[in-house]
Structures are given as C-alpha cells and as structure tokens.
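# Got a predicted model here, sequence first, then my questions.
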Amino acid sequence: MRIGELAATTGASVRSLRYYEEQQLICSRRTDGGHRVFAADTTPRVAMIRCLIDAGVPTRDIGAMLPCVHSGTTTPTTLSLLTAAHARLSAEIDERLATRDRLEAIIAGVRDNTCTTATTPA
C-alpha cells in the first residue's frame, strides 16, 4: 500500500510515517516513480509504534522493542527501556504537580489579596 493509504488506515500522518521510516522503525520499497510502497504487515507495526509513543517511549528506544513486542518474548533490554520510560514520565508528572501547586498558591494569594511577593521554587 502507498503511504497515503497507510496513513488513512493507521491514523498516522504521512509526515509521521516518513519519520518512522527515517528512524528505521518501518520500511518500504520504492516504485520506479519513487513512491513508497509498504507491506500489509506494516499496519499493525505502525499501531504498536503509535501506542509506544503515546505511552511516552522515545522513538530511539522503540526500534529495540519492536522485535520483542511482535514475538511476544520479553527481554531484559525491553523491560529496562520500558521501566526507564515509566521513570521519566513519573518524574515529569511530579514536576507538573509541583508547578500546579505553586500556581494554586499564587491564585489563592491573589484571590485573598495576600500575594505581595513572588516565590521561586527551591
């Protein structure tokens, strides 16, 4: 299938598909006219790539995970990469929650007319 068909089938943008190919997460062959043609089994692969990206896994790590995901065999590398992605996401959430807490304190101060000085995080 051509790139536009793959985009329509998977919901991924054409630009994203080109990026996945550039990152060697998917591959295509070229027609004589230079158009990309993807195998039918690329569709579930793109779905898995999108799932991993949505879960916060960097594309640089996805390539190492895909063979394990498709074979159903867990490796220490896959588990380590997923655990690292989880830790990064948890740290980001903690930072965002702290930012929200600071903003809530500022809002309360403004609401009560007690906000006279700005505080910066430690």
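Everything's here; your move. Residues are numbered from 1 along each chain as shown.

# Please make it C-alpha for all contacts and neighbour counts, starting now.
Will do.

# Determine the set of other helices and strands touching the longest helix along the chain.
Secondary structure assigned by DSSP state H gives helix 76-111 as the longest helix of the chain. Packing partners of helix 76-111 (3 or more CA pairs under 8 Å, 6 or more residues apart in numbering; DSSP states H and E): helix 59-71.

# Same question for the helix it packs on: list its buried residues.
59, 61, 62, 63, 65, 66 (16 or more other CA atoms under 10 Å).

# from memory residue 1 sits against residue 37, does it?
Yes: judged on CA atoms under 8 Å, residue 1 makes contact with residue 37 at a distance of 5.3 Å.

# try it against this one:
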Amino acid sequence: MLIGELAGKAGTTIKALRYYEQEGLLHPRRAPNGYREYDEAAVAQVGTIKALLSLGLTANDLRAFLPCLGEGIPEGPICPDSARVIARKLTVVEEKIAALEVLRGRLIDVLAS
C-alpha cells in the first residue's frame, strides 16, 4: 500500500509516517518511481509506535523496541534494552509526581493560612 493508504488505516498523518521513517522506525520499500510501499504489517507497527509515543517515550527511546515493533506491545517479559528505557521513563515520571506533591502541599498550606 502507498503512504496515504497506510496513514488512513493507521489513523495518522503522512507527515508522521515520514518522520517515523526518518527516525529509523519504519522501513518502507521503494517502488521504481520512488513511492514508498508498505505491507499490511506496517499498520500494526505504526499502531505500536503511536502507543509507545503516547506513553511519553521519544522516537530515540523507541529504537530499543525496533525488534518487536511489528508484534505489538508485549504483554509478557520484554527485552532488557526496552526494560531499561521504560525504567528510565518511570523514574522521570516518579520524580515529577514527587515534585508536584510538594507543590500541592505548599498550595494547600497557602490556602489554609
């Protein structure tokens, strides 16, 4: 399928697909006329990319997931590289939550006084 068809099936934009390719997350074949050609597996792959990006991971982070992007987000054990990326992101989120809890406490104190 061509890039426009993939964008429609995957619920994304052509610009996003080009970005995923630029970042090394998608690898379309090229037709003799230079058009990008994708197989049906690319729909699932783009869905996985979108899901991982929605978790706050970056395109750079997703490179650790490249071996399994076409298979969806695994429900079981994940590879060590992917686990390190997720653990690092979790640490960042926990630090932000802690900082927000401190701020919340200060705001409560201000309102109480």
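Sure, I can see it. Quantities reported herein were computed from a predicted structural model and do not represent experimental measurements.

# quick one on the thing from earlier: I'd like the buried residues of helix 59-71 of structure 1 laid out as a markdown table, including distance to residue 81 of structure 1.
A markdown table is the format used below for the buried residues of helix 59-71 of structure 1 (distance: CA to CA, whole Å):
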| residue | distance to residue 81 of structure 1 |
| --- | --- |
| 59 | 11 |
| 61 | 7 |
| 62 | 9 |
| 63 | 11 |
| 65 | 8 |
| 66 | 12 |
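
# with the residues you listed in mind, which one is nearest to residue 30 of structure 1?
Distance ranking of those against residue 30 of structure 1, using CA to CA, places residue 63 first at 21.7 Å.

# contacting residues around that closest one?
24, 25 (CA atoms under 8 Å, 6 or more residues apart in numbering).

# and it, how far is that from residue 26 of structure 1?
As for residue 63 of structure 1, its distance to residue 26 of structure 1 is 9 Å (criterion: CA to CA, to the nearest Å).

# Please give the element, helix or strand, for the residue nearest the centre of structure 1.
Residue closest to the average C-alpha location in structure 1 (CA atoms, centre = their mean): residue 53, at 2.3 Å. Taking DSSP states H and E as the definition, one finds residue 53 of structure 1 inside helix 42-54.

# Aligned against structure 2, show me the partner of the residue nearest to the centre of structure 1.
Residue 53 of structure 1 maps onto residue 53 in structure 2, with residues paired by TM-score structural alignment.

# how close does its match get to residue 80 of structure 2?
Distance from residue 53 of structure 2 to residue 80 of structure 2, by CA to CA: 19 Å.
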